[in-house]
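Asker: Have a look at this prediction, sequence included:
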Amino acid sequence: MVSALNAQLTHHGATDVLRAAFEAVPDVALVSSFGAESVVLLHLAAMVKRDVPVIFIDTEMLFAETLVYQQEVAERLRLENVTVIRADDIATKDPDGTLHRRDTDACCALRKTVPLQKALAPYSGWMTGRKRYQSQTRTSLEFFEVEDATGRIKVNPLARWSPEDVLEYMDENRLPRHPLVAHGYPSIGCAPCTSKVADGEDPRAGRWRDQDKDECGIHFVDGKLVRVGQET
């Protein structure tokens, strides 16, 4: 199914990908960080299916601006089915909130990856706002993938969008911007692991700065980047 959908939609836009996803995987959820560019996919999805399940992971280390923005965007777009999830064992595994200083991968797993996998258990698929231009690990990103370990379909409607496409869409639809973008944060994650980006730097340079890490882990299974699986 994945290969057929990618071939069928090669020359189609994000809205067509969304419609195809809702038809092919009726029980699909949209996972959003409500970060710098998240409003684009949320807006597109809301226009096609306003009650699409939206999952937002509150790591309890997010910027206060992100939490406020999440509520504002959900209300502005009239999203009808937003679920906020949190890890249930932070008090035991990271009681003093310093795990990120010792082991960022373990912190991401505790606060993001594990809670998300639990939340996605009832669903056969999930949508992301990932794009090819965002990092070297995403340059061959397709609209549809399948996680070999879970069999879950992953949908990337904006995979082929450029940074200019994103900004143009935001402007044309007068979508609210994350307030931190104007303060030098073009890519926004947890507060302790996100820093400002200087002019000329890669937009994701502020994520886990000076570390050999550019993904939080939610797009990995068993420590490996999830690639497109075989025909299903």
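Answerer: Structure received. Because the structure is predicted, anything quoted here is derived from the model rather than measured. Numbers count the residues shown, from 1 in each chain.
Asker: When you work out contacts or count neighbours from here on, use the C-alpha atoms and nothing else.
Answerer: Will do.
Asker: Next SSE downstream of the helix ranked longest in the chain?
Answerer: Counting residues, the longest helix found in the chain (DSSP state H) is helix 64-76. Past helix 64-76, heading to the C-terminal end, the next element that is a helix or strand (DSSP states H and E) is strand 82-85.
Asker: buried stuff in the helix or strand just after that next one?
Answerer: Reading on from strand 82-85 to the C-terminus, the next helix or strand found by DSSP H and E is helix 90-93. By 16 or more other C-alpha atoms under 10 Å, the buried positions in helix 90-93 come out as residue 90.
Asker: Use this one as the comparison:
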Amino acid sequence: MGEPIRKLDLIDVRPAFIQADAAALNDRFAGVDTLDMLKTLFAADMLGRTAVVSSFGTESAVLLHLVARADPATPVIFVDTLKMFPETLAYRDTLLAAFGLTDHRTLEPQADTLAARDANGLRWSYDPDGCCDIRKVEPLRRAKAGLDSWISGRKAFQSQTRQDIARFEIEHGRLKVNPLGDWLKADLDAYFAEFGLPRHPLEADGYSSIGCLPCTSKVLAGEDPRAGRWRGWQKTECGIHVPEKPGEEPAF
């Protein structure tokens, strides 16, 4: 499902933004309603070539609905690791159709990379970092190569590793936008209720944060909302939100 990434998209357009740009945007939109901010950003073409990256997890509907209200033609990028829950793929289709998002692209890991580095599909069981890198981080790098900026669904309350998230950041010359960075769980729940947004089908079963099927488990009462991700490993992020070291991004 979704459009393939065109060859043109693989031309790396960095750098477009610097730290001063992010600081200026944080100042300009301090205290501004999230939807009003998004409408202004899109109407004034302040983000350049941009896209919203979504995992179609338990909270994804809020950001996608806001983006659709601001500009339904905004590209939506989804990375299918080929290890996703079937319920997540169905939820993706439900939200895209319900919100009228017209430009959606699905990325997958490269077949030759999987053949060379995860031929039996079990890398997740002994090297979750390596599995995430080839199945999620690398495909997203390809997608971001054609972007000046990208829109993330990160929220500070989700875990101790996601504190103090600014609305605008710089990541290797790209502007990274976190419209929901300061939203609380209560804010998300209120938005779901106000607009009657569909919930991820696994949420009612105790999955508060959903990634790939082999590395996602139910979250117990009182646990961190992301405690079910990579349970038993010293790992809290897939890698797409971890600052990359110089030289890590491939040349296109």
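Answerer: The structure has been received and is ready for your questions. These figures come from a predicted structure and were not determined experimentally.
Asker: Kindly provide the TM-score of these chains.
Answerer: After superposition, the two chains reach a TM-score (TM-score structural alignment, normalised by the length of the first structure) of 0.92; 222 aligned residues with a C-alpha RMSD of 1.3 Å.
Asker: tell me, the longest helix of the first structure lands on which residues of the second structure?
Answerer: Under TM-score structural alignment, helix 64-76 of the first structure corresponds to residues 86-98 of the second structure.
Asker: Which stretches in the stretch 151-252 of the second structure count as helices?
Answerer: Ranges of helices in the stretch 151-252 of the second structure, per DSSP state H, counting those that start in this stretch, are 185-195.
Asker: In it, mark out all the strands, start to finish.
Answerer: 168-171, 174-177 (DSSP state E, counting those that start in this stretch).
Asker: winner for burial among these?
Answerer: strand 174-177 (a mean of 25; mean count of other C-alpha atoms under 10 Å).
Asker: Just give me the mean distance for that one relative to the first structure.
Answerer: Taken over the aligned residues, the distance from strand 174-177 of the second structure to the first structure averages 0.4 Å (mean C-alpha distance after the TM-score superposition for the first structure).
Asker: how distant is that strand from the center of its chain?
Answerer: Between the centre of strand 174-177 of the second structure and the centre of its chain there are 12 Å (C-alpha atoms, centre = their mean, to the nearest Å).
Asker: counterpart of that strand in the first structure, which residues?
Answerer: Aligned by TM-score structural alignment, strand 174-177 of the second structure falls on residues 152-155 of the first structure.
Asker: Stretch 61-74 of the second structure too?
Answerer: Counting by TM-score structural alignment, stretch 61-74 of the second structure sits on residues 39-52 of the first structure.
Asker: buried stuff in that stretch?
Answerer: Buried, per 16+ other C-alpha under 10 Å, within stretch 39-52 of the first structure: 39-46, 50, 52.
Asker: would you turn those residues into JSON lines with distance to residue 63 of the first structure and secondary structure?
Answerer: Converted to JSON lines, these look like this (distance: C-alpha to C-alpha, whole Å; DSSP: H, G, I helix; E, B strand; the rest coil):
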{"residue": "39", "distance to residue 63 of the first structure": "17", "secondary structure": "helix"}
{"residue": "40", "distance to residue 63 of the first structure": "20", "secondary structure": "helix"}
{"residue": "41", "distance to residue 63 of the first structure": "21", "secondary structure": "helix"}
{"residue": "42", "distance to residue 63 of the first structure": "20", "secondary structure": "helix"}
{"residue": "43", "distance to residue 63 of the first structure": "22", "secondary structure": "helix"}
{"residue": "44", "distance to residue 63 of the first structure": "25", "secondary structure": "helix"}
{"residue": "45", "distance to residue 63 of the first structure": "25", "secondary structure": "helix"}
{"residue": "46", "distance to residue 63 of the first structure": "25", "secondary structure": "helix"}
{"residue": "50", "distance to residue 63 of the first structure": "27", "secondary structure": "coil"}
{"residue": "52", "distance to residue 63 of the first structure": "25", "secondary structure": "coil"}
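Asker: Now flag whichever of those residues is closest to residue 102 of the first structure.
Answerer: residue 39 (32.4 Å; C-alpha to C-alpha).
Asker: residues in contact with residue 243 of the second structure?
Answerer: Going by C-alpha atoms under 8 Å, 6 or more residues apart in numbering, residue 243 of the second structure touches residue 171.
Asker: about what we covered before: need the strands of the stretch 151-252 of the second structure in JSON lines (columns: distance to residue 240 of the second structure).
Answerer: Formatted as JSON lines, these follow (distance: least, C-alpha to C-alpha, whole Å):
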{"stretch": "strand 168-171", "distance to residue 240 of the second structure": "11"}
{"stretch": "strand 174-177", "distance to residue 240 of the second structure": "12"}
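Asker: For residue 132 of the second structure, which of the ones you listed is the nearest?
Answerer: Per C-alpha to C-alpha, nearest to residue 132 of the second structure of the strands of the stretch 151-252 of the second structure: strand 168-171, 19.1 Å.
Asker: which other helices and strands contact the closest one?
Answerer: helix 19-28, strand 174-177 (3 or more C-alpha pairs under 8 Å, 6 or more residues apart in numbering; DSSP states H and E).
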